[in-house]
Every structure is written in structure tokens, then in C-alpha cells.
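A.B. asks: one predicted model, sequence on top.
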Amino acid sequence: MNDATRTELEAAAFRALVHHLMVKRPDVQNIDLMNLGGFCRNCLSRWYQEAAAERGIPLSKDEAREIVYGMPYADWVALHQTEADDAKKAAFDKAFAENVGPKQV
């Protein structure tokens, strides 16, 4: 397989993942994704933003999140995010530290 084809397939897989998370399973909470998988929709948007920056393409955090969420982040939160209990929040802090790094205050 050549590099161009691999890139096209990887892009298609990314689009399918985003579609699955946003259209088919918006009920799956970011905190659950992070706690179980070590990443969430915000991670995807950050990776997208970092990839753009590596190529000299300016992309704000909000713009990257809108690409991944399919809408402004605040709108998605209002429509889909539920309150997490203390156990999930504690697990999130641990998963975040292990997979992303220290939380920025």
C-alpha cells in the first residue's frame, strides 16, 4: 500500500470514528471514554489541532472542537453531557494524568 492510499484510509477511519461518536453514540460520555480508553472527543480535537500546527495551519482549540463535535462545544455539552458522580471524576483525574498529563488549572 502506498502512503497516499494509507493516508486516505486513515482519514476515512477517523471520519467514521467521529461520526460514530457524534451521530450514533452521543450518549457515550467523554468521562467514560477517558476512564476506559484513555482518550475522549476533546483528545481527538487536540490531536487534530496539533496535526494542523505541525503543518503550519492555524487552528484554535474551539475550531478544532467544532470539527470533532460537529457543533460548538458548548452546544454539545448542553445537549449531551450529563453530570458525573464522584467516583467517575476521581477515575477521570487518574486517567487524565496517565494519558494526557497534569491538568492545567
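C.D. replies: Structure received.
A.B. asks: from now on I want contacts and neighbour counts done on CA atoms only, so please keep to that.
C.D. replies: Noted.
A.B. asks: longest helix of this structure, counting residues only.
C.D. replies: helix 3-19 (DSSP state H).
A.B. asks: counting neighbours, which bits of whichever helix or strand comes after it end up buried?
C.D. replies: Later in the chain than helix 3-19, the nearest helix or strand by DSSP states H and E is helix 30-37. Residues of helix 30-37 classed as buried by neighbour count (16 or more other Cα atoms under 10 Å): N30, I31, D32, M34, N35.
A.B. asks: one more structure, for comparison:
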Amino acid sequence: MADSIIKDSVAATAFRRLVAHLQHRTDVQNIDLMGSAGFCRNCLADWIAEADGGLTKDEARAIIHGMPFGEWKDRHQSEATPEQIARMKESVAKNADNH
């Protein structure tokens, strides 16, 4: 339904703002995004790669992270706790109804 309501130019502007926000908030772990929302920076990048058809997942992840994913991971990603992994699994399971 949102596709028919939001103009592409508005969606693009909001998307760029989301990407900038996620690049700024390196304190928020991907595992926590997964646990709360059922998606993370990597998911967003994968969706971009799928939609584009010409980007690899690594190229799309570099766009979303603002640097190669391995570098982002080394700088900002900590080891996931068992609690974070459990929340992520529970949250991701809810995605099945949306695909």
C-alpha cells in the first residue's frame, strides 16, 4: 500500500536519511536491530543488491555501511551475546509472514 502513496522522490529522500542515520549510529549493533525490527544494515544492503541486479552484496553493504563491511565490522561490531541471538531469532521468525 505504501508504494502507491509515497512518491519515489520522497521515498528516495527518506531512504538516504535512513542510511545516513544508520551510518551515524554505529553504537547500535546489527544484532540489536535484528532483535527489535527483524532486519539490519546487512538486510537493507541485500535488498538493495537484489533490487539493483548489478550490485554484489559486498558492494551494497559498503554503500549502506559507508565502508567495506569487514572494516565496519572490525571497527563497530561486538560479539553477540546469547540473549541478543535469542531475541534476533524470535524477531526474525516473525518475518516469515511478510515474505
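C.D. replies: Right, received. Where do you want to start? Everything numeric in this text was worked out from a predicted model, so none of it was measured.
A.B. asks: report the TM-score for the pair.
C.D. replies: The TM-score (TM-score structural alignment, normalised by the length of structure 2) is 0.84; 93 aligned residues with a Cα RMSD of 2.0 Å.
A.B. asks: export the buried residues of helix 30-37 of structure 1 to TSV and tack on distance to A53 of structure 1?
C.D. replies: Output for these, formatted as TSV (distance: Cα to Cα, whole Å):
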residue	distance to A53 of structure 1
N30	24
I31	26
D32	28
M34	24
N35	27
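A.B. asks: R87 of structure 2 against G35, yeah?
C.D. replies: Yes - using Cα atoms under 8 Å, R87 of structure 2 makes contact with G35 at a distance of 4.7 Å.
A.B. asks: now the residue nearest the centre of structure 2: how far from E50 of structure 2?
C.D. replies: Nearest to the centroid of the C-alpha atoms of structure 2, with distances taken as Cα atoms, centre = their mean, sits R41, at 2.2 Å. Between R41 of structure 2 and E50 of structure 2 the distance, using Cα to Cα, to the nearest Å, works out to 14 Å.
A.B. asks: what do you get for Q29 of structure 2?
C.D. replies: 23 Å.
A.B. asks: look at these two and report which has more neighbours.
C.D. replies: Neighbours per residue (other Cα atoms under 10 Å) separate Q29 of structure 2 from E50, with Q29 holding more: 20 against 14.
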